[in-house]
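Asker: Can you look at this prediction? I've put the sequence above it.
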Amino acid sequence: MDSKEYIVYKCLNCNRSFILLASEVSHSENESKYITCPYHGTHRKIIVTGIYDSVKECMRERSYKRDKGKMKQIK
């Protein structure tokens, strides 16, 4: 089965990227809810930039650094 697990979105207003589980996205769509930017809840203009099987594939596209226990995107 070719179901992908993770979907990468990009907010067109604040230009930030975020990753969501595909199962959560489909659950929200079934309940007629829309997806917004997690950084600013009022931003609805988002686009899909990638669909991946694992988080490692998502992180391979960009550079990340651990800062005080949190992962930060540096590039």
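Answerer: Sure, I can see it.
Asker: From here on, just use CA atoms for contacts and neighbour counts.
Answerer: Noted.
Asker: and Y9, how many neighbours does it have?
Answerer: One way to gauge burial is a neighbour count; for Y9, by other C-alpha atoms under 10 Å, it gives 20.
Asker: dump the residue contacts of the residue nearest the centre of the chain.
Answerer: The structure's the chain has its C-alpha centroid closest to I19; by C-alpha atoms, centre = their mean the separation is 1.9 Å. With contacts defined as C-alpha atoms under 8 Å, 6 or more residues apart in numbering, the neighbours of I19 are 6-9.
Asker: Comparison target below:
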Amino acid sequence: MLGMYTSYKCKTCKLEFVLLSEDVAKMAKDRFLACPYCNSKRVTIDKATDSVRECMQESSYRRRNGVIKQIR
């Protein structure tokens, strides 16, 4: 069974991002997946879970002006 959230990592800029698995499955038919930071197509799947906190445990994140940002 697929988790609700899927964590991805870009091979170019080494940043991680999380997407809803259901939305990616719908989009995969017509389009490709790209990194939201550098627009690279070199993206790998890390893991699929039901909790966003599990996806984001390995990296450090901070809230700035109401937006969660990843810190390198």
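Answerer: Arrived safely. Note that the structure is a prediction, hence the values are computed from the model and not measured.
Asker: ok, back up a step: now go through the contacts of I19 of structure 1 and say which are in strands.
Answerer: With strands taken from DSSP state E, the overlap with the contacts of I19 of structure 1 comprises 6-9.
Asker: Out of these, which is nearest to Y52 of structure 1?
Answerer: For Y52 of structure 1, the nearest member of the ones in strands among the contacts of I19 of structure 1 is Y6. The distance, counting by C-alpha to C-alpha, is 5.2 Å.
Asker: ok, now how distant is that closest one from R62 of structure 1?
Answerer: Here the criterion is C-alpha to C-alpha, to the nearest Å. By it, Y6 of structure 1 lies 15 Å from R62 of structure 1.
Asker: and these two? which has more neighbours close in?
Answerer: In terms of neighbours (other C-alpha under 10 Å), Y6 is the more surrounded of Y6 of structure 1 and R62; the figures are 21 against 10.
Asker: That one -> structure 2?
Answerer: For Y6 of structure 1, the equivalent position in structure 2 is taken to be Y5, counting by TM-score structural alignment.
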